[in-house]
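# no sequence for this one, just the structure:
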């Protein structure tokens, strides 16, 4: 999917780290908060850790030189089942098995408010996922988040709910899975 006047560019770990200021500003705008607020500071801390994870990829959308959105994530390492820890209903052992090449986490997908509902989010989603070689992708949302019907319309299926960790934004998260490659 393309959006007129919008360019999409891929970045890997070190390249993405150099964009943290722009990413934070875009994130703050997407949520209607100030860049100095705790929500944005928490995003900065999460993002900085993720730049170093295996399989990290960022796709940024720009219009007239300004970052207007982004999507990024990383590959779950072999043997790491923390992502699936405590999910209810409890899936099979085969479902939670991670090989280091099986599951890619769509960690963030954010679009500036002025660009929302214009196809930028879908373009970012498709661009970042079409670049992946894993079997499936996963994402987590707050329970009953407004984005859930959008994800379902894009082919994601809800697989369960996990408890949040101490200090998390939500006390629980809904987990979704999408088979790769993405087909439209």
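All right, it came through fine. Just so we're clear, the structure is a prediction, and the values are computed from it rather than from any experiment.
# all contacts plus neighbour counts: C-alpha atoms, from now on.
OK.
# what segments of the chain are strands?
Assigned by DSSP state E, the strands in the chain fall at 7-11, 57-63, 66-75, 103-111, 136-141, 157-163, 172-179.
# comparison target below:
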């Protein structure tokens, strides 16, 4: 499906976006909801915590009136626990500047492979002032295709981390922002 009347809306406050983000997450991650780490309840806990962190922003993409995808991020500083969870030694320049941490990006199945995820991603990153962005990806997601997609968007591997005891081991990635 192609986006005909695709619109991107930015949110800096969680209240007007909460229900839509929860609904999108449940649909996008429907195949993983049986795993406690990916449950809607755990997502809601993470979303509530992240939404109150510095620099939180979400972008929701709409095709007409239908929400089709989302991303959200916040700013992490040099001493943030985000960096401390990465098991590989990190180069000082990577952690010495404010960084946009992309926490979630998801698109409903009918809109995948249409450019919607890149449009949402780019809209979120372009609106920011941080010099770099980072994200964590499950290296097995989509048989490695999700990782490869991020590489094609300019991200490079940094190391690995496990954000919580029941989460999978994730690959941390970083890229410079224009």
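Happy to help now that I have it. Quick caveat: nothing in here was measured; it's all calculated off a predicted structure.
# okay if I get the strands of the first structure as TSV plus mean neighbour count?
Converted to TSV, those look like this (neighbours: other CA atoms under 10 Å):
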stretch	mean neighbour count
strand 7-11	17
strand 57-63	23
strand 66-75	24
strand 103-111	23
strand 136-141	21
strand 157-163	18
strand 172-179	20
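# make a markdown table out of the ones you listed and add distance to residue 42 of the first structure.
Formatted as a markdown table, these follow (distance: least, CA to CA, whole Å):
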| stretch | distance to residue 42 of the first structure |
| --- | --- |
| strand 7-11 | 21 |
| strand 57-63 | 18 |
| strand 66-75 | 16 |
| strand 103-111 | 13 |
| strand 136-141 | 16 |
| strand 157-163 | 19 |
| strand 172-179 | 17 |
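# distance of residue 140 of the first structure relative to residue 124 of the first structure?
17 Å (CA to CA, to the nearest Å).
# er, residue 116 of the first structure I mean
Computed as CA to CA, the residue 116 of the first structure to residue 124 of the first structure distance reads 12 Å.
# with neighbour numbers in mind, choose between the two.
The residue with more neighbours, out of residue 116 of the first structure and residue 124, is residue 124; 26 against 14, by other CA atoms under 10 Å.
# which residue in the second structure aligns with the more buried one?
Aligned counterpart of residue 124 of the first structure in the second structure: residue 120 (TM-score structural alignment).
# residue 31 of the first structure is nearest to which of the strands of the first structure?
When the strands of the first structure are compared by CA to CA, strand 103-111 sits nearest residue 31 of the first structure, at 8.6 Å.
# quick one: the residues in the second structure that the closest one pairs up with.
Aligned by TM-score structural alignment, strand 103-111 of the first structure falls on residues 99-107 of the second structure.
# what about that stretch, how far off from the first structure?
For stretch 99-107 of the second structure, the mean deviation from the first structure after alignment is 0.6 Å (mean CA distance after the TM-score superposition for the first structure).
# what lies in contact with that stretch?
Applying CA atoms under 8 Å, 6 or more residues apart in numbering, the contact partners of stretch 99-107 of the second structure are 24-25, 28, 68-77, 116-117, 121, 125, 128, 130-136.
# swap in stretch 48-56 of the first structure?
In contact with stretch 48-56 of the first structure (CA under 8 Å, 6+ apart) are residues 12-14, 16-17, 20, 72-77, 104.
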